[in-house]
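Enquirer: Fold the following.
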Amino acid sequence: MSDILDTFFNAAIAAQVLPFLADGLFITLQLSLLTIPLGLAGGLALALLHSQSGSRACRIAVNVYVDFFRSFPQLVLLIFVSFATPFLGIDLPPILSLAISFTLSTSAYYCEIIRAGIQSVPGGQTEAARSTGMSTVQALIHVVLPQALRNVTPDLIGNSVEIVKATSIASVLGMSELLYNAQSAQSVLFNPTPLTLAALMYLALLWPVVRLISTLEGRRRRRH
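Expert: Down below sits the predicted model:
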């Protein structure tokens, strides 16, 4: 038992690397706060474009976009954006490469979630709003979208949790996020305790959010 503790839960090593991992956690939070709103905004725009556009070609284009980026590996997309753009004469900093690749990828997932939420709102809601004198846009903003987003809130939060964990691929660009710092410390100290500590940090960060998702899903099931 003592050997396991010394190997995976070494208190001295944990105290030594904690500030280093805390810096990595801060970078992870920064990346998450950058990429989640961008992906959410992109997904909302795509969902509205698909659901509100009267053009069949426009809906097909959105479907192709969503299917492509949901199928394309996120890590490969990040590498492509980061290392292929210099050949086009564009030298992007790592943070911008990550933002672009994550926005392209995550907006496809958010689009599907939001589109499902819009489809869950009965069409009579829009007609009722229009009968009160609202325009189509006003009915969408004040009646349809609030209900749609409320219906899919657990799914939106769940997807955001996955994005937080996916920011670890930023390590391929040398960005010192949490997992990158943990791996660096592990390679120097020849002990997996930094990885264990990083896992506990992820758990402490995301466990309350996962419990929130479960609570919201329970409320949604009772409501329906």
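Enquirer: Please make it C-alpha for all contacts and neighbour counts, starting now.
Expert: Noted.
Enquirer: check contacts around the most centrally placed residue in the chain.
Expert: Here the mean C-alpha position of the chain is nearest to the C-alpha of Ile163 (CA atoms, centre = their mean), at a distance of 2.9 Å. By CA atoms under 8 Å, 6 or more residues apart in numbering, the contact list for Ile163 reads 32, 35-36, 106.
Enquirer: So which elements touch the helix ranked longest in the chain?
Expert: In the chain, taking DSSP state H as the definition, the longest helix is helix 11-52. Secondary-structure packing of helix 11-52 (3 or more CA pairs under 8 Å, 6 or more residues apart in numbering; DSSP states H and E): helix 56-71, helix 94-120, helix 153-166, helix 178-189, helix 193-223.
Enquirer: change it to 10 Å
Expert: Here helix 11-52 touches helix 2-8, helix 56-71, helix 94-120, helix 145-151, helix 153-166, helix 178-189, helix 193-223, going by 3 or more CA pairs under 10 Å, 6 or more residues apart in numbering; DSSP states H and E.
Enquirer: so of the ones you listed, which one's packed in deepest?
Expert: Highest mean neighbour count among the helices and strands packed on helix 11-52 (mean count of other CA atoms under 10 Å): helix 94-120, with a mean of 21.
Enquirer: compare with the first, here's sequence two:
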Amino acid sequence: MFGNFHPLALLQGPHGIELWAGLRLTLFATLAAWLIAYGVGILLAAIRSLPSKTADRGVAAYVAYHRNVPLLVQVLYWYFGVVTLLPNSIQQWTNDHGGGFYAGVVALGLCMAAYVSEDLRSGMRTVPHGHIEASRAIGLTFAQTMAYVVLPQALRAALPALVNNSLLLFKNTSLLMAIGVAELTYAARQIEGQTFKTFEVFTIATVIYLSISLVIMATGHLLEQRYRTQRR
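Expert: Sure thing, here's the model as predicted:
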């Protein structure tokens, strides 16, 4: 049954180049979306900690939207909807420079920012109120208190959840194939259509996704062990 099964042969020649290019794009999309997710997520968590009901409700609405609308719908909305609202010159530039990639990365990053903000918000609740009062007593501003006192402790407390979200973000990059982004899943699907070696192609894709996922999980475990040791 498996006599002609040579999946590694697909890693050579033009198909191998296509797979590696897809993997590189997947990793780049993961990194770009991760930076957006954590940058926006930290900002949202900080805004929600302000003594303002308006700010709290605004962030709550943002989180509710991104947590309840399917991510694929959000990706399609950005690509087919939001991008069309941009000036024609910008639309033309994005179309000439892989506009689907940018729309997909933004959609993915903004969606995951909602989850990051909620994780950080939970982590902030573990920070003793006395630490905040002490920081304000020595003259730190709200921004300095968040940056030097609250967020470092919140990040440590929320680390397991943040690692899980980073893993989810990496896996969700496969949704970008719906808008023509040639990431790993898209590349695998293209090669499968050319060679009809469905089992071999998706075995390779599965192994690659699994390997990177295990690396992310192992890195998260090492970080958890490190910070747990420091707390002791």
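Enquirer: TM-score of the superposition?
Expert: After superposition, the two chains reach a TM-score of 0.87 (TM-score structural alignment, normalised by the length of structure 1), with 220 aligned residues with a CA RMSD of 2.3 Å.
Enquirer: still on that earlier bit, with distance to Gly42 of structure 1 added, can I get the helices and strands packed on helix 11-52 of structure 1 in JSON lines?
Expert: Output for the helices and strands packed on helix 11-52 of structure 1, formatted as JSON lines (distance: least, CA to CA, whole Å):
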{"stretch": "helix 2-8", "distance to Gly42 of structure 1": "41"}
{"stretch": "helix 56-71", "distance to Gly42 of structure 1": "11"}
{"stretch": "helix 94-120", "distance to Gly42 of structure 1": "5"}
{"stretch": "helix 145-151", "distance to Gly42 of structure 1": "15"}
{"stretch": "helix 153-166", "distance to Gly42 of structure 1": "13"}
{"stretch": "helix 178-189", "distance to Gly42 of structure 1": "26"}
{"stretch": "helix 193-223", "distance to Gly42 of structure 1": "22"}
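Enquirer: Of all these, which one is nearest Phe26 of structure 1?
Expert: helix 178-189 (7.8 Å; CA to CA).
Enquirer: In structure 2, what range does that closest one match?
Expert: Using TM-score structural alignment, the residues of structure 2 aligned to helix 178-189 of structure 1 are 184-195.
Enquirer: what does stretch 201-213 of structure 2 rub up against?
Expert: If you take CA atoms under 10 Å, 6 or more residues apart in numbering as the criterion, stretch 201-213 of structure 2 is touched by 6-8, 10-11, 15, 19, 23, 27, 164, 166-168, 170-171, 184-185, 187-193, 195, 197, 199-200, 214-219.
Enquirer: what do you get if the cut-off is 8 Å, keeping everything else the same?
Expert: Residues outside stretch 201-213 of structure 2 that contact it (CA under 8 Å, 6+ apart) are 7-8, 10, 167, 170-171, 184-185, 188, 191-192.
Enquirer: Pro73 of structure 1 matches what in structure 2?
Expert: Using TM-score structural alignment, Pro73 of structure 1 pairs with Pro70 in structure 2.
Enquirer: distance of its match from Ala64 of structure 2?
Expert: 12 Å (CA to CA, to the nearest Å).
Enquirer: What of Thr141 of structure 2?
Expert: In terms of CA to CA, Thr141 of structure 2 sits 30 Å off from Ala64 of structure 2.
Enquirer: Repeat that for Ile17 of structure 2.
Expert: 41 Å.
Enquirer: what does Lys171 of structure 2 give?
Expert: Lys171 of structure 2 is 22 Å from Ala64 of structure 2, by CA to CA.
Enquirer: Same question for Ala143 of structure 2.
Expert: As for Ala143 of structure 2, its distance to Ala64 of structure 2 is 26 Å (criterion: CA to CA).
Enquirer: same thing with Ala55 of structure 2?
Expert: Where Ala64 of structure 2 is concerned, Ala55 of structure 2 sits at a distance of 14 Å (CA to CA).
Enquirer: same deal with Leu11 of structure 2?
Expert: From Leu11 of structure 2 to Ala64 of structure 2 the distance is 42 Å (CA to CA).
Enquirer: Over to Gln194 of structure 2?
Expert: 42 Å.
Enquirer: before we move on, what about Asn95 of structure 2?
Expert: Using CA to CA, Asn95 of structure 2 is found at 31 Å from Ala64 of structure 2.
Enquirer: before we move on, back to that, how about the residue nearest to the centre of structure 1, what's its partner in structure 2?
Expert: In structure 2, Ile163 of structure 1 lands on Leu169 (TM-score structural alignment).
Enquirer: Look up the closest residue to Asn172 of structure 2, ignoring the ones flanking it.
Expert: What sits nearest to Asn172 of structure 2 in space, not counting adjacent residues and going by CA to CA, 6 or more residues apart in numbering, is Leu108, at 7.8 Å.
Enquirer: contacting residues for whichever residue in structure 1 pairs up with that neighbour?
Expert: In structure 1, the residue paired with Leu108 of structure 2 is Phe102, using TM-score structural alignment. Going by CA under 8 Å, 6+ apart, Phe102 of structure 1 touches 35, 39, 74, 78.
Enquirer: State whether the first one and Ser105 are indeed in contact, as I suppose.
Expert: Which is Thr35 of structure 1. No - under the criterion of CA atoms under 8 Å, Thr35 of structure 1 makes no contact with Ser105, lying 10.3 Å away.
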